[in-house]
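Enquirer: no FASTA, just this:
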C-alpha cells in the first residue's frame, strides 16, 4: 500500500488498489468501545472512497503484549463490521469471508483489512 494514512485520535486508515486498512491503537476488553470509535473516525475525518457493492473479505487481527485480553472475538468482529458499514461496504451481509484472530504483537492494536473479492 502506498497511500498516506488519514488519522483521527486512535484510528488511522489508508486505502489503495481497492483495499482498505484500518488500525486502532490500544486495546480494551469492551468490544462495544470500538464501534463508536471507528464510526466517529469515518464520520469526522474520512474523505476516501464511498461504499461499494459486491462481496468482500475482511481480516481482523487483535495484537496484544503480555497476556491476551479477555475479549470475545465474535463481539469484536460484529462491532467493527457495524462501524465499517456505510463506508467500506453498504451492508455487512456483503462480507463473504471473515478471519478474526488474536495474536501476540510488538504493540497493542487492532488491524482490519477489507478487500473486494473477484
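Expert: Okay, I see it. Not measured: the values here are computed from a predicted model.

Enquirer: When you work out contacts or count neighbours from here on, use the C-alpha atoms and nothing else.
Expert: Will do.

Enquirer: tell me the SS of the residue nearest to residue 39 when sequence neighbours are not counted?
Expert: Excluding its sequence neighbours, the residue lying closest to residue 39 (CA to CA, 6 or more residues apart in numbering) is residue 83, at 4.9 Å. What DSSP: H, G, I helix; E, B strand; the rest coil gives for residue 83 is helix.

Enquirer: With residue 22 instead?
Expert: Of the three states, residue 22 takes strand under three-state DSSP.

Enquirer: picking that back up, surely the residue nearest to residue 39 touches residue 22?
Expert: No. In terms of CA atoms under 8 Å, residue 83 does not count as a neighbour of residue 22; the distance is 11.2 Å.

Enquirer: hold the first one in mind and look at this next one:
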C-alpha cells in the first residue's frame, strides 16, 4: 500500500486511540469528579485532533470524505473493542460483534465504485 494511502489510516488509528481514552477512559474512575473527567477528556482530545485533522486533510487527496468517515468508523470499532476488553474489562458479546460487523459491511459498501 502506498504511503499516501497508509499514512491517513495510521493517523486515524492513533487518533482513535486517544479519542477512545478521552470518551471512555474515565469510566474506570467513576468516583472522580465529573468536572475533572471533562477537563481530562478535553486534554486528551487535543492529541486526538492533532492526528485527526492531518489524517483527514492528507487523506482527502486519495480518499473521498465518505470513504474517510467509513475508515474512521471501522477503526473506531476495532480500537473500542480492544479497549473495552483490555482496559475496561468488559468483554463483547455476540450481538456486539454482529453489530460491529454490520457497520464494517456498511463501510465496505462506501468503497465500492458505482
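Expert: That came in fine, so what should we check first? Keep in mind that this is a model prediction, so the values were computed, not measured.

Enquirer: Got a TM-score for the pair?
Expert: Overall, the chain-to-chain superposition scores 0.30 on the TM-score scale (TM-score structural alignment, normalised by the length of structure 2); 60 aligned residues with a CA RMSD of 4.8 Å.

Enquirer: Show me where structure 1 has its helices.
Expert: With helices called from DSSP state H, structure 1 shows them at 34-44, 73-84.

Enquirer: Turn those into JSON lines, including mean neighbour count.
Expert: Shown next, in JSON lines, are the helices of structure 1 (neighbours: other CA atoms under 10 Å):
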{"stretch": "helix 34-44", "mean neighbour count": "18"}
{"stretch": "helix 73-84", "mean neighbour count": "19"}
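
Enquirer: got a list of what the residue most central in space within structure 2 touches?
Expert: Taking CA atoms, centre = their mean, the centroid of structure 2 lies closest to residue 76, which sits 2.7 Å from it. By CA atoms under 8 Å, 6 or more residues apart in numbering, residue 76 of structure 2 lies in contact with 13, 16, 20.

Enquirer: If you go by neighbour count, which of those residues are buried?
Expert: Buried subset of the contacts of residue 76 of structure 2 (neighbour count, 16 or more other CA atoms under 10 Å): 13, 16, 20.

Enquirer: Export those residues to CSV and append columns for secondary structure and distance to residue 106 of structure 2.
Expert: Output for those, formatted as CSV (DSSP: H, G, I helix; E, B strand; the rest coil; distance: CA to CA, whole Å):
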residue, secondary structure, distance to residue 106 of structure 2
13, helix, 19
16, helix, 19
20, helix, 21
